[in-house]
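[1] Could you look at this predicted model? Sequence included:
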Amino acid sequence: MNVRLQCALAFLERTGVSSKVHSGRTLMDHLRGTHDILSEWEQDEATCLAGLCHSVYGTRTYRSELGIARSDLREVVGADAEALTWRFRMIHLYERAAVVRQPALICTLCPALRAIYLIGLANLVEQAGHVSTRKLGSAPERYRSIVRTFGPEFPSAARDALPTALRDR
């Protein structure tokens, strides 16, 4: 485990993520699981750290009350990971799925969008084994559409992860 990851985990512990509930477990379990999936998909350090922190500012469906300042998170995980974390929070899943028309071009012009999609996919895959299909709602179908759209832009492990996670339920 690298030093930045160790520092990020210690920082998250201090903010109380281990006492917050998320998808039937602790928020720390979920965040760590999302990080580990991105790491298995061989994503860069900034993307993996953003996956570790993706819910700390809250999301459309998960209301975080951690009160973490962007500058504090930036100091721990670095500017790139913090920016991805913030963007993940600001860009809603529904809106992301609607704007993608030419994935190769978009990934070339905006690598951050590719990383955000991958964080969202890892987030969903990580939760698939822990929450009911009803609670996942239409998210799996939206991500199937995104994976079909991005095709070769995603690592093969990421393309196969959602169907496997849903099948193994």
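    Right, received. Where do you want to start? Keep in mind that this is a model prediction, so the values were computed, not measured.

[2] C-alpha from now on. contacts and neighbour counts both.
    OK.

[3] Would you map the strands across the protein?
    In the chain, the strands defined using DSSP state E lie at 21-22, 25-26.

[4] which strands and helices sit next to the longest helix anywhere in the chain?
    The residue-count maximum for a helix in the chain (DSSP state H) belongs to helix 111-128. Contact analysis of helix 111-128 by 3 or more C-alpha pairs under 8 Å, 6 or more residues apart in numbering; DSSP states H and E lists helix 27-40, helix 45-53, helix 79-90, helix 103-109, helix 139-150, helix 156-167 as its packing neighbours.

[5] what about versus this one:
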Amino acid sequence: MPDHAVAWLRELGAQEVAHPGGTLLAHLERVRELLASWGARPALQRAGLCHAFYGTDGFPTALLPLDRRAELAAVIGEEAEEIVYMYAACDRAASYPTLACEEPAFRDRFTGRVHSPAGQLRRDFAELSAANELDLARIDPTFREAYGTGLLAMFTKWRGLLGEPARRECRAVLGG
């Protein structure tokens, strides 16, 4: 299934989209590899590979419009697509501060809806967020210098949502 996703990413031009560290495709592959190194289950790895399909709050370039969600689900599976949608839909300013709370207030930037995602989906979102940001921090010293302290504080607050391999990687890349 990841081979089909990579082929589709290529077809949609992800290897031509500039992104820190090279191209969007290279970043997506690094995020999937990092999640795999942490022992993430296959659905989360596939979501990591495809996390920018709909654009994100921090990277507006979308490879696919939201009305084609079923097509992505057919390629990577419904569970992985749900993680991709949550990642893309996250209004970071509104959602990040409460993610580790018992009743988080997750705001969907596409619909404006505020809800509390289930525990597994929150853990997946947190791990994917950490993998994404840590990849950027690894390859771009300027990014790490500008955002590393804030990211470390956020991921420390999210420690209950992150597995030990992700927490270890946060400390190794961001300090602390």
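    Yep, it's here. Bear in mind that the values here come from a model prediction, so they are computed numbers and not experimental data.

[6] Let me know which of the helices and strands packed on helix 111-128 of the first structure is the nearest to Ile119 of the first structure.
    Go through those one by one with C-alpha to C-alpha and the one that ends up closest to Ile119 of the first structure is helix 45-53, at 5.4 Å.

[7] and the closest one, how far from the second structure on average?
    Compared with the second structure after the fit, helix 45-53 of the first structure shows a mean deviation of 0.9 Å (mean C-alpha distance after the TM-score superposition for the first structure).

[8] what range in the second structure matches that helix?
    On the basis of TM-score structural alignment, helix 45-53 of the first structure is assigned to residues 42-50 in the second structure.

[9] The matching stretch: which residues count as buried?
    Across stretch 42-50 of the second structure, burial judged by 16 or more other C-alpha atoms under 10 Å covers 42-50.

[10] now swap in stretch 115-129 of the first structure and tell me
    Applying a neighbour-count criterion of 16+ other C-alpha under 10 Å, one finds 115-128 buried in stretch 115-129 of the first structure.

[11] Spatially central residue in the first structure, please.
    Taking C-alpha atoms, centre = their mean as the criterion, Ile119 is the residue nearest the geometric centre of the first structure, at 2.9 Å.

[12] counterpart of it in the second structure?
    Taking TM-score structural alignment for the superposition, Ile119 of the first structure sits opposite Leu128 in the second structure.

[13] Equivalent analysis for Ala10 of the first structure, please.
    Aligned counterpart of Ala10 of the first structure in the second structure: Ala7 (TM-score structural alignment).

[14] and the gap between that match and Leu161 of the second structure?
    Taking C-alpha to C-alpha, to the nearest Å as the measure, Ala7 of the second structure and Leu161 of the second structure are separated by 32 Å.
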